[in-house]
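In: need a structure here:
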Amino acid sequence: MAYDLLHVLAIRELEEAENEIRRIPRVLRFRKNPFELEEKKFVRLYRLNKQLTADLIASLRGFVRESPRSSALNLETKVLTTLRFYAGGPYQSFVGQDEYTSMDQSTVSRCITEVTHAINAHLMDRWVTFNLSRRSMASLRQRFFEKYGFPGTIGAIDCTHVAIIAPPVDNPVYRERDYFNHKRYHSINVQLETVATLKSLGY
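Out: Here you go, the predicted structure:
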């Protein structure tokens, strides 16, 4: 009987402690303002300059959900978090630990999902176009040649590192060291391209 009473009191004590924790307002970790960075460092972190980033944020207003709650993330933070990941965050948790984002991995994931969906649905067709007219092709070839000295060039491609879990060190086929990149994490170098040869376009 005494044991049962002590058990009940212990449970009640735990419940009261949990209720007390729930009553404590959630305090977000302090974040620095990236727009206070010098331009060079801002571009290094986000791959866009401050003006382009501000334009992107303004263009996404109304397409990314914003909560009236004071503790909710604003649009600017969501966009900056997503850009930080695009720019080279190997893992979402690393982006969340950044002094300019400072949030848990699941929140980073939601930011990336919301902003990426909004860009694909509302901005992609407006901002990314492929003009394959003869005049456009001729202009591209001329500009590439004037700037870089490459004849007959109409575009360039790039690759990105997709983070992976490192293979075992003793794996004879997939050697761990082969996947360790210059950014100091394990990845596979991925290239996605659309190829249109001059011959297929009638040149």
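In: only C-alpha atoms from now on, for both contacts and neighbour counts.
Out: Fine.
In: so what's the residue nearest the centre of the chain up against?
Out: For the chain, Phe85 is the residue whose C-alpha lies nearest the centre (CA atoms, centre = their mean; 2.6 Å). With contacts defined as CA atoms under 8 Å, 6 or more residues apart in numbering, Phe85 is in contact with 91-92, 95, 112.
In: before we go on, could you also do this sequence so I can check it against the first one:
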Amino acid sequence: MLPVNILLARQHRRQRLRNFNIERIYLRNTYDPFNLDNLEFQRRFRTKDICSQFIDDLMPHMSNSPKINIIDPRTRILVALSFYATGSYQRLIGESHNISISQQSVSNCIRDISSLITEHLADRYVKFPTTNEERNVIKLAFHQKYNFPGVIGAVDCTHIRILHPVEEEHNFVNRKGYHSMNVQVICDSNLRILAVNPKHAGSTHDAYIWRTSAIREEVEIQYRLGNRSCWLLGDSGYPLQPWLMTPIVNALPNTPEGRYTQAHCSARNCTERCFGVLKQRFRCLSGDRTLRYKPEVVGQIISSCATLHNICILHNLNVDLIDEVNDQLQVVRPPDVVPNDLHQEGDRVRERIIRRYFH
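Out: Just a heads-up that it's a prediction; the model follows:
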């Protein structure tokens, strides 16, 4: 049997934790984060209007409980939004005076809300164009901004730093030597995300992610059905295909090929600006943060941030202090690829674009 002093110490500790939890529940239930001024609310959660709509969208998919100590759905959503926006440590988020929950509860909230967003809201706000009307709107915007015809999106990948996973750890080490997820994003000229693929480890090559993606299958099907005036833009790390235009390596300035490549690179750089805005808006994805979750959960967090990014664009929410992306000509030299029929067909399409628009 334990000594009396140890038993009394344990009893005192349990009572102290019980009183602390009661006080925390009282603080959480009597404080409304929406009473914060707009600037402070935006720093913690982003704008009130967007948060209110987002809560209304997600609440029907959340189960509630009659237990007195359960965390109410709105607080759970705000916890996740605070993490997305700041990328702060879970304990610091939980100890915030307007949240007041434990570190473990913060972790559970982030996982649960990310899963709900991915399952119920992502497809509503992150949509690849499937109709001629949708494609024409995107093509017109690209043509007006960059004088490049037929573009329905630009594709590129970005790395999101993660904690080294337990399983297949070596697959997540990218070319820069740290653990990451390699995330493929397709966006339009307004930086709206049209598709996001957050399922691949950091060592996976961009071209492989593209080759196995559902979007590649979609644009190829449309091409085979006779839609020959739509294509995506990718850098030279991607294969040239009739539905995916790449720049011309070593194209001379003031030539048709040079003008094509310059316009191509300027239009494709919208993906770099999209990455900058996304990571500035949701600091949990920025390069100086590390997502300490399993890769599957990291993928849901990334998908959730992409969904919220599009909601912000829908409401014309600007992000200040975004570093300007260098729009100068940047061409990545691709690995040697043996030409095939698809590459040759893509080359003919690219030559036709150059002759028609850049001579």
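In: restricted to helices, list the contacts of Phe85 of the first structure.
Out: Taking DSSP state H, the ones among those that sit in helices are 92, 95, 112.
In: tally of neighbours for Thr82 of the first structure?
Out: As a burial measure, Thr82 of the first structure scores 25 neighbours (other CA atoms under 10 Å).
In: quick one: what's aligned to it in the second structure?
Out: Under the alignment by TM-score structural alignment, Thr82 of the first structure pairs with Ala80 in the second structure.
In: mind listing what the nearest residue to Thr81 of the first structure once chain neighbours are set aside touches?
Out: Among residues not flanking Thr81 of the first structure along the chain, Thr101 sits closest, at 6.0 Å (CA to CA, 6 or more residues apart in numbering). By CA under 8 Å, 6+ apart, the residues touching Thr101 of the first structure are 31-32, 77, 80-81, 95.
In: so how far is Asn33 of the first structure from Thr101 of the first structure?
Out: Separation of Thr101 of the first structure from Asn33 of the first structure (CA to CA, to the nearest Å): 9 Å.
In: got it, and Pro151 of the first structure?
Out: The spacing between Pro151 of the first structure and Asn33 of the first structure, counted by CA to CA, is 44 Å.
In: residue in the second structure matching Arg61 of the first structure?
Out: So Arg61 of the first structure corresponds to Met59, using TM-score structural alignment.
In: contacts only, for the residue nearest to its match when sequence neighbours are not counted.
Out: Using CA to CA, 6+ apart and skipping residues adjacent in sequence, the residue nearest Met59 of the second structure is Pro73, 6.8 Å away. With contacts defined as CA under 8 Å, 6+ apart, the neighbours of Pro73 of the second structure are 59, 62-64.
In: could you dump those into a markdown table and include distance to Phe41 of the second structure, secondary structure and neighbour count?
Out: Shown next, in a markdown table, are the contacts of Pro73 of the second structure (distance: CA to CA, whole Å; DSSP: H, G, I helix; E, B strand; the rest coil; neighbours: other CA atoms under 10 Å):
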| residue | distance to Phe41 of the second structure | secondary structure | neighbour count |
| --- | --- | --- | --- |
| Met59 | 20 | helix | 15 |
| Met62 | 23 | coil | 14 |
| Ser63 | 26 | coil | 8 |
| Asn64 | 25 | coil | 12 |
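In: turn the residues you listed into TSV, including distance to Glu296 of the second structure.
Out: TSV is the format used below for these (distance: CA to CA, whole Å):
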residue	distance to Glu296 of the second structure
Met59	23
Met62	21
Ser63	23
Asn64	25
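In: of those, closest to Asn21 of the second structure?
Out: Of all the contacts of Pro73 of the second structure, the one with the least separation from Asn21 of the second structure (CA to CA) is Asn64, at 19.8 Å.
In: my read: that closest one touches Asp72, true?
Out: Yes - between Asn64 of the second structure and Asp72 there is a contact under CA atoms under 8 Å: 7.1 Å.
In: ok so, going back, what about the residue nearest to Thr81 of the first structure, distance to Leu132 of the first structure?
Out: 40 Å.
In: same deal with Ile157 of the first structure?
Out: Per CA to CA, Ile157 of the first structure is found 17 Å from Leu132 of the first structure.
In: and those two? which has more neighbours close in?
Out: Higher neighbour count among Ile157 of the first structure and Leu132: Leu132, with 12 against 9, using other CA under 10 Å.
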